[in-house]
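S.K.: The sequence isn't on hand, but the structure is:
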């Protein structure tokens, strides 16, 4: 149970406006990892904001260059209170997606945090600056209240998560001793919904595929050549329909996961998705019909068409286009052989009469999760339920992708993700926002969890980690 004084200080930090002020300073850095100018903002953010914030926690702070020049550096703060104490690894990412200025409602500037009702609008407010601020503030409040954390801290921030975390796995493998810990505690992605505190244990993987039907360099008159020349757009539409049908069901066996494990099915029983006001209503008859909505989102694979085009749909002409292109994305769970997915798609298309469609991989995130029966999961669920006084949703993984595999597969850590956002936060889109009530509750939850990690109850000692 979190000390009442610490819980009040956490709530006051949000209610007083101090959290908003600090987050506004963070949002003002246009840390877009996909833009060259964003790299300069990332450097400034690491040097001017995050380094002082970690130093204030008594951390020794070091910046490490990324082994992949496609992404920016890593920042690590370490605070060692005693070699005999457990070590908690905390993770966040300093980068954001493109600001998309000019597309936000009411003339909002993505780099100016704007308070409207119960929402704080700004790029990075939810993904991920608001979330790593919750953890920084919780640690700061605990240190001020108790005089020590009660555990050793390693706080890791990367600056390329939004472009696929290039170099992260290589960096972790080369710095295993530096990142050695008992458990990962991190915050990213959404809760189950706006009102349900959530603990998730991993992430679905993501694999980007580009399909191209490049049949000829020129377009030809549809009246003179229609019926004689293969239409690349028609070809590509037919090819895609053999991969995923018009009802969202995957038709390539190699792209499907193994059967849902009983423990995962049990964890998702009764879980309701899309339950927040303003969420779109899930479509009836879409996806695998025998699965619940929660199983389709958290325990199954989906193949989505993200973009599809040929010629100019805004200004069509009477001509058969020469080429067509589509970008697809496979979201997949643990157990899927994603390394063979592109070859499987190419073989499938050839077998169905579409050998002229080229298949290329655009990038990927690995799927991973900590087992639901891991002792750290049970310990943390019980701790968080004591802090909040209510139930905690435990998800095997979120539907999206995160570099969780770096922690589970490279570093061998149990991973506990305590998110402080919700599915309707519009991350990656105009009008991204953080809900005030989630920031307030999240700070209490984070402070309570860190307090219990440093001062576990006598009847619930910390799990051991080999």
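M.R.: Yep, it's here. Predicted model, so just to flag it, every value in this text is computed and none were measured. Numbers count the residues shown, from 1 in each chain.

S.K.: CA only for contacts and neighbour counts going forward, please
M.R.: Noted.

S.K.: Could you pull out the strands in the stretch 351-466 of the chain for me?
M.R.: Using DSSP state E, counting those that start in this stretch, the strands found in the stretch 351-466 of the chain span residues 358-365, 368-369, 393-395, 415-417, 433-435.

S.K.: again with the stretch 151-300 of the chain
M.R.: Using DSSP E, counting those that start in this stretch, the strands of the stretch 151-300 of the chain run over residues 152-158, 183-186, 198-200, 202-203, 205-214, 220-221.

S.K.: tell me the most buried of those?
M.R.: Ranked by mean neighbour count, the strands of the stretch 151-300 of the chain are led by strand 202-203 with a mean of 30 (mean count of other CA atoms under 10 Å).

S.K.: Show the contacting residues for the residue lying farthest from the centre of the chain.
M.R.: If you look at how far each residue of the chain sits from its centre, by CA atoms, centre = their mean, the farthest one is residue 224, at 50.3 Å. If a contact means CA atoms under 8 Å, 6 or more residues apart in numbering, then residue 224 has no contacts.

S.K.: can you tell me how far the residue lying closest to residue 77 once chain neighbours are set aside sits from residue 103?
M.R.: Distances taken as CA to CA, 6 or more residues apart in numbering place residue 61 nearest to residue 77, at 4.3 Å, with adjacent residues excluded. When distance is defined by CA to CA, to the nearest Å, residue 61 is 37 Å away from residue 103.

S.K.: Same check on residue 435?
M.R.: When CA to CA is the yardstick, residue 435 and residue 103 sit 20 Å from each other.

S.K.: Second structure for comparison follows:
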């Protein structure tokens, strides 16, 4: 009944194929939350997979619903005693569209398969593989110690890939039920495949459209060229006023006033590496004077996700009547999200682009969050991971992408520590989603050690 025995049990469970069998069964369920016809599959993932797994560990389960959510939530808890730390876990069982025709020959999004030393399947990285690791790690601790040694609460949702509708309201409604000392969850990528990582929040995200509607239809470019405005040209110049040719944001309200010292210290030890399949970093792109890690984890970035004017498929000799661009701002703590679009409106007007209309897309707006990298819980988790893996984990102040983390920090008032079990080159949201099995195995060992330590005493919560 020791920590090392629990970790050895985790390794045996992985090596004998049991973990792969469980994961394959879950990947086989096409839980695409963007497709209304998958509603029954979304509910079945909770009732047929998650609830039995939790109940086998002595958790009591409740199905929760909210009118804004298209699928139910599963809440599971195991309360072992007063005075023990309470840890809140989170995961999502829905996945992005399978995109079956676009996968490599011989691969299917709904079948776990191994090729070239990688395991493939939709959801293996986002998020079925990640929460399956955490559930099995708790099971390993229970099998070895007979108890967790802490109080565990866990929420599984089925709508994260559509913006987590209803999650904020559900957490507000059940705040007392979800009360805990710490959110410990897994999503997103490690800094590198071979380096355990923890991140403490996420960048905020706001998507919006820029539109110019100049006139009802197109007009001959020979007869009217030089006489009437071209929305495509106007839109290009409007975008160029927002961001420099090297990606530096030109709107002061869209960037932080400084990079906090604690963030700089944490990121000084972090090297961004997408692996062999990842793109090469453009050294001259983004905010000058920052390291790659500081640019993606400590600063803001503006992106044009799509741009259309005229008819790109079959161009004609006509001045287009309109132009459209889908834009995105990823932002860090210190940026007031309610002021992003008003600042853009003022900026465009100052530069003579009153004809550009700004339209919110209606997608979920994620707020920027991060806890202090020097928080005692952060150091405690990092120490546990280092003991198990023999590696110094990377500590990221926040994920470069976005998660509904502000719900947990702002609504539930939780410290948030995320331990990701993926890597940047995993093809998340794309065809051929995959993970190296050695990453999954190490993650299972790391989480088993972490859950063991949570129940062994000496946590920041237990120390007061």
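M.R.: Alright, I've got the coordinates. Model, not experiment: these values are computed from the prediction.

S.K.: TM value for the aligned chains?
M.R.: Superposed pair, TM-score by TM-score structural alignment, normalised by the length of structure 2: 0.97. Supporting alignment: 462 aligned residues with a CA RMSD of 1.5 Å.

S.K.: hmm, back to that, ok, the residue farthest from the centre of structure 1 to residue 319 of structure 1 distance?
M.R.: Distance of residue 224 of structure 1 to residue 319 of structure 1, given as CA to CA: 9 Å.

S.K.: Just put the strands of the stretch 151-300 of structure 1 in JSON lines and tack on distance to residue 260 of structure 1.
M.R.: Rendered in JSON lines, the data for those read as follows (distance: least, CA to CA, whole Å):
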{"stretch": "strand 152-158", "distance to residue 260 of structure 1": "32"}
{"stretch": "strand 183-186", "distance to residue 260 of structure 1": "25"}
{"stretch": "strand 198-200", "distance to residue 260 of structure 1": "17"}
{"stretch": "strand 202-203", "distance to residue 260 of structure 1": "15"}
{"stretch": "strand 205-214", "distance to residue 260 of structure 1": "16"}
{"stretch": "strand 220-221", "distance to residue 260 of structure 1": "49"}
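
S.K.: nearest to residue 337 of structure 1, of these?
M.R.: Comparing those by their distance to residue 337 of structure 1 (CA to CA), the top pick is strand 205-214, with 10.7 Å.

S.K.: That closest one vs structure 2, average distance?
M.R.: Superposed on structure 2, strand 205-214 of structure 1 shows a mean distance to its aligned partners of 0.7 Å (mean CA distance after the TM-score superposition for structure 1).

S.K.: what's that strand in contact with?
M.R.: Contact with strand 205-214 of structure 1 is made by 232-233, 235-236, 322-334, 338, 342, 356-368, 400-402, as judged by CA under 8 Å, 6+ apart.

S.K.: rewinding a little: could you check which of residue 61 and residue 103 of structure 1 is surrounded by more residues?
M.R.: Here residue 61 of structure 1 and residue 103 are set side by side on neighbour count (other CA atoms under 10 Å), and the busier one is residue 61, at 19 against 14.

S.K.: From residue 192 of structure 1, how far out is the more buried one?
M.R.: Going from residue 61 of structure 1 to residue 192 of structure 1 by CA to CA gives 34 Å.

S.K.: Residue 105 of structure 1 too?
M.R.: Taken as CA to CA, the spacing of residue 105 of structure 1 relative to residue 192 of structure 1 amounts to 26 Å.

S.K.: more crowded one of those two?
M.R.: More crowded of residue 105 of structure 1 and residue 192, by other CA under 10 Å: residue 192, with 27 against 9.

S.K.: mind checking what the more buried one lines up with in structure 2?
M.R.: Applying TM-score structural alignment, one finds that residue 192 of structure 1 aligns to residue 191 in structure 2.

S.K.: residues touching its match, list them.
M.R.: Each residue near residue 191 of structure 2 by CA under 8 Å, 6+ apart is listed here: 197, 270, 271, 272, 273, 394, 423, 424.

S.K.: Distance to residue 94 of structure 2 for those residues - can I get that in CSV?
M.R.: Rendered in CSV, the data for those read as follows (distance: CA to CA, whole Å):
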residue, distance to residue 94 of structure 2
197, 24
270, 31
271, 31
272, 28
273, 27
394, 28
423, 19
424, 20
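
S.K.: Run a quick neighbour tally on the nearest residue to residue 99 of structure 2 once chain neighbours are set aside.
M.R.: Taking CA to CA, 6+ apart, and ignoring the residues beside it in sequence, residue 99 of structure 2 has residue 431 as its nearest neighbour in space, at 6.3 Å. Residue 431 of structure 2 is flanked by 22 other residues according to other CA under 10 Å.

S.K.: sorry, back to before: figure out which of the strands of the stretch 151-300 of structure 1 is closest to residue 444 of structure 1.
M.R.: Counting by CA to CA, and looking across all of the strands of the stretch 151-300 of structure 1, nearest comes strand 198-200 at 13.5 Å.
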